[in-house]
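Peer 1: I'd like to go over a predicted model; first the sequence, then the structure.
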Amino acid sequence: MSDLIDAPLFGENAPEFTVSEISGAIKRVIEGEFGRVRVRGEVGRVFRARSGHLYFDIKDDRCVLASVTWKGQVGALSALPEEGMEVVATGKLTTFGSQSKYQLNVEDLRPAGVGALMAMLEKRKKALEAEGLFAAERKRPLPFLPEVIGVVTSPSGAVIRDILHRLRDRFPRKVLVWPVAVQGQSCAAEVARAIEGFNRLTPGGALPRPDLLIVARGGGSIEDLWGFNEEVVARAAAASEIPLISAVGHETDTTLIDYVSDHRAPTPTAAAELAVPVRMELLAWTDQQGARLTRAMTQGLSLRGQRLRDLSRALPRPESLLDPARQRLDWLDARLPAALKALAQTRRGRLTELAAVLRPATLRSRVTAENQRLHHLPPRLDAALARTRRQSQDSFAKCAARLSPLPIRREIDRKRKELDKLSARLTPCYESRIRTARDRLDGLERLRVTLGYEATLQRGYAVVWSGDHVLTTKGAAEQAPALEIQFRDGRLALGKTQKKRKPSDPSPEQGSLL
């Protein structure tokens, strides 16, 4: 049989390849013919593995091209792929031999035109709005006069000069500039890090934390401003604990950071005007308020003085208020000596009455009476104590009579007789219950024997055992290591020595019972 398979056919001289050889040959052909290509299409499924590699599909109306960007290449992409976005991908074709497929290794990815950028921007805007990042209740009020202002912009452009000039003209403040790239691939990451960096500063530290942030950039095309439409910038602005003013582009330019910031300025110069008031206007307003306060104070004092004078004219003279009290004092002064004399005479009469009652003879008679009463008390006390002792002795004797041994024995005998009667009644009842339970148990045993499989064995049936388990199917019997068949008069052990026969094998002449 092997000779027939190995023998070459007549005239056959084609070389033989291994799977790895043919896969490598295809890889070299594809990578040689398509070393670097640009592909335009719509992004389909997007998947980012735990390893950091990015897998996605680029498709048109008929075909799908599997694409991959390795972990080290993801940071260099101009835009990350999103499902439904039309893009132009640049890279090289290669193969993945383990799955017999070819794929595009994408090194650069750009949206295909302004229309695709606007569609992607609208999609991001709806997603962030659904999360509530645009809600008005999240907006914080701007500080009236911030001490330190943080500016996130390019240090070499005209924007920072306009902001500093406008702040110096209106109200000079301390300004911290965080230099960033305002366009290009690194723009979004640098702006997000700058916002987060300002928020991490310690208030009152060596480098003070700003009271207000301004994110500014001059005008440009949508591609130039695209860094401020990235989701990482929008989320960093929304998470900022410092109030933030966005001043990106001209008045007609709108980016995602404008929706999540606490206030939007049409231009960087307008952002500086929103950040601080005009110092001269504040001084003039302060002078006006001081003048108004002085006038109000003078007028208030004048009105209250006039009111006081009007009320004083309605009051009576002080002499007229004191005359009745002075007259009453003179009247009481005239009556006081006579009143004192009358009170002294009254008290003297009362003292005389009390002195008549408290004569020495009366006191001596009261003391004698009390002494006689005290001499009569000891004989009465002895009699009372003796009477109480006799009553206690009688009560104790009665209790001792009740607790004598004879009544206790009588009570014990009575309780023993009652116990014997209960025992005599309990024994027949207990035996009857035992007989009933035994009869019921015998009936259950007969029912068990009748319904058990041993009775079935008496009628010519058998039970197949595997260890302690009963087998009821053919498949279980084939998988069992050893079998036992239980008949009516005992068990028969069987050894399994024959393999399972295939349908194509000839029927054996002799085998096991199964």
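Peer 2: Right, received. Where do you want to start?
Peer 1: CA only for contacts and neighbour counts going forward, please
Peer 2: Fine.
Peer 1: ok, now which ones touch the nearest residue to residue 276 once chain neighbours are set aside?
Peer 2: Closest residue to residue 276 apart from its sequence neighbours, by Cα to Cα, 6 or more residues apart in numbering: residue 145 at 5.7 Å. Going by Cα atoms under 8 Å, 6 or more residues apart in numbering, residue 145 touches 275, 276, 277.
Peer 1: then this one, side by side with the first:
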Amino acid sequence: MDLPDDTRSGLLANVAAGDNSPALSVSELSGALKRTIETAFGQVRVRGEISGFKRHGSGHCYFTLKDENACIDAVIWRTSAGALAFRPEDGAEVIATGRLTTYPGRSKYQIVVERMELAGEGALLALLEKRRKALAAEGLFDTSRKRRLPFFPRLIGVVTSPTGAVIRDILHRLEDRCPTHVILWPVPVQGDGAAARIADAIRGFASLSQKPDLLIVARGGGSIEDLWAFNEEEVVRAAAESPIPLISAVGHETDTTLIDHAADLRAPTPTAAAELAVPVRAELFAQLGELGHRAQHCLSRRTERARERLELTACRWPEPQAIIAPHVQYIDELGERLPRSLAARASHARADMNLVTGRLRRDLIDQRIAQLTDRLAAAWRMAELAHPERPLAKGYVRVTSRGGATLTSSAQARAERSVTLRFGDGAVDATIDGQKVSPTVERKARTSYNPPQPGLFDEAKE
């Protein structure tokens, strides 16, 4: 069957004159779609579950909202992301308010979220339970991590609002129980940015040069939305990582937040936290008084019992005179025997001394004579060796003046002119510088090699 000419496709596009539907470019069509969608859906609210949530380095957030049948891409610009009252995460059911737009680069449409809330209290509780399980799986809530609180903290750090009744209740209770130094780190306890401020305060106390001995993170009661800042992950991690023991006092007794699980101790109220932080000073004084009274009573009883035992023992002792009398008698006997014993001992010693005195005196004299004889012989030998005439026997000559003074230099000999030459067997007179004189030979006795002189005590020794 043949088609009409105007519907039959050809090789070239057929543009008829006066055609009111000209061909659009891709950009023109994308722009038209963008204007149409943004005009028709300028303000929408969408309920769905967050999936694939990702925070870009620029601060923008990208994710998908989905239900059981469909999904839509979503984006939160940085300015809007900072104003969210909670931290989005996968699995949270939310209601997003914003506007639809298209992304021409990929022919996709998306919702630009300007505000986002959790979809009812059930969704909030579901998110809370999911976060609790995830943090518990990391061990942040283990009881083994809990530390004992200091018994008497000298400095307490408090993280709370500076304008609420909480700080006044804490200070008033501390003043009543035991006045203590307190450092307040003021923070907002709900609303935008509260979680980050609370976490920074907990970490800030740990970086102080004078660290508190104890921390109290406190807030008054409120709804789950009001207390949500204390369920945020960054607050819980800051509490778990705190090197300072921490008491959580958020809300009233029935309120429970995740920081309660990470803290070292949970207090039902801020006032109770102050009571748990310090003891009662009056009770301490009373206990000290009681302990002092008991110690005094115990000391008195012990002294009394010791006195009773002493008296009982003393009654069983014999008379002192009966104990001492035998020893006194023995001492008297020793006193009488001692002079006689000393006299006898002295008599025996005197007899022994008289017996050996004669032999001892002769032996000592002979020994002394032998020592002196040996010393004299040694001195005589030394004198022979040192005698000035000894070298003359070997051919040496000693030159002296006519008066007998020894001349030791040629100058002295020339000055004397007439000298005497002393040989081993005699002396010869001589004249200096060739002046001849009749030599006169003088015989003298030999002074060397004389026979040894007898010892001083030789005769006595014989």
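Peer 2: All right, it came through fine. It should be emphasised that the depicted structure is a prediction, and the values quoted were computed from it without experimental measurement.
Peer 1: Let me see the TM-score of these two.
Peer 2: Here the TM-score for the pair of chains, by TM-score structural alignment, normalised by the length of the second structure, is 0.69; 360 aligned residues with a Cα RMSD of 3.2 Å.
Peer 1: quick check, nearest of the contacts of residue 145 of the first structure to residue 25 of the first structure?
Peer 2: When the contacts of residue 145 of the first structure are compared for distance to residue 25 of the first structure (Cα to Cα), residue 275 wins out at 66.4 Å.
Peer 1: Check the spacing between that closest one and residue 203 of the first structure real quick.
Peer 2: For residue 275 of the first structure, the distance to residue 203 of the first structure (Cα to Cα, to the nearest Å) stands at 19 Å.
Peer 1: picking up where we left off before, aligned against the second structure, show me the partner of the residue nearest to residue 276 of the first structure.
Peer 2: Aligned by TM-score structural alignment, residue 145 of the first structure pairs with residue 152 of the second structure.
Peer 1: Helices along the second structure, start to end?
Peer 2: Per DSSP state H, the second structure carries helices over the ranges 26-40, 78-81, 120-137, 165-177, 194-206, 233-241, 258-262, 270-277, 281-316, 320-386, 410-416, 458-461.
Peer 1: Deepest in the core, which of the ones you listed is it.
Peer 2: helix 258-262 (a mean of 26; mean count of other Cα atoms under 10 Å).
Peer 1: Out of the helices of the second structure, which gets nearest to residue 64 of the second structure?
Peer 2: Going by Cα to Cα, the one of the helices of the second structure nearest residue 64 of the second structure is helix 78-81, 15.2 Å.
Peer 1: Where does the closest one end up in the first structure?
Peer 2: The aligned range for helix 78-81 of the second structure is 71-74, by TM-score structural alignment.
Peer 1: Same check on stretch 253-265 of the second structure?
Peer 2: Under TM-score structural alignment, the match for stretch 253-265 of the second structure is residues 251-263.
Peer 1: Stretch 284-298 of the second structure now?
Peer 2: Stretch 284-298 of the second structure maps onto residues 282-296 of the first structure, going by TM-score structural alignment.
Peer 1: Relative to the second structure, what is the average displacement of the matching stretch?
Peer 2: Superposed on the second structure, stretch 282-296 of the first structure shows a mean distance to its aligned partners of 1.7 Å (mean Cα distance after the TM-score superposition for the first structure).
Peer 1: neighbours around residue 192 of the second structure, how many?
Peer 2: Residue 192 of the second structure is flanked by 15 other residues according to other Cα atoms under 10 Å.
Peer 1: Let me fix that, I meant to ask about residue 490 of the first structure.
Peer 2: Residue 490 of the first structure has 7 nearby residues by other Cα under 10 Å.
Peer 1: And it? What does it align with in the second structure?
Peer 2: By TM-score structural alignment, residue 490 of the first structure lines up with nothing in the second structure.
Peer 1: From residue 482 of the first structure, how far off is residue 490 of the first structure?
Peer 2: For residue 490 of the first structure, the distance to residue 482 of the first structure equals 17 Å [Cα to Cα].
Peer 1: Counterpart of residue 340 of the first structure over in the second structure?
Peer 2: In the second structure, residue 340 of the first structure lands on residue 346 (TM-score structural alignment).
Peer 1: and that match, how far is that from residue 353 of the second structure?
Peer 2: Here residue 346 of the second structure is placed at a distance of 10 Å from residue 353 of the second structure (Cα to Cα).
Peer 1: Make TSV out of the helices of the second structure and add distance to residue 187 of the second structure.
Peer 2: What follows is those, written out as TSV (distance: least, Cα to Cα, whole Å):
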stretch	distance to residue 187 of the second structure
helix 26-40	40
helix 78-81	21
helix 120-137	23
helix 165-177	12
helix 194-206	6
helix 233-241	13
helix 258-262	16
helix 270-277	15
helix 281-316	30
helix 320-386	85
helix 410-416	120
helix 458-461	122
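Peer 1: follow-up on the earlier one: quick one: the residue nearest to residue 276 of the first structure and residue 274 of the first structure, what's the gap?
Peer 2: Distance from residue 145 of the first structure to residue 274 of the first structure, counting by Cα to Cα: 10 Å.
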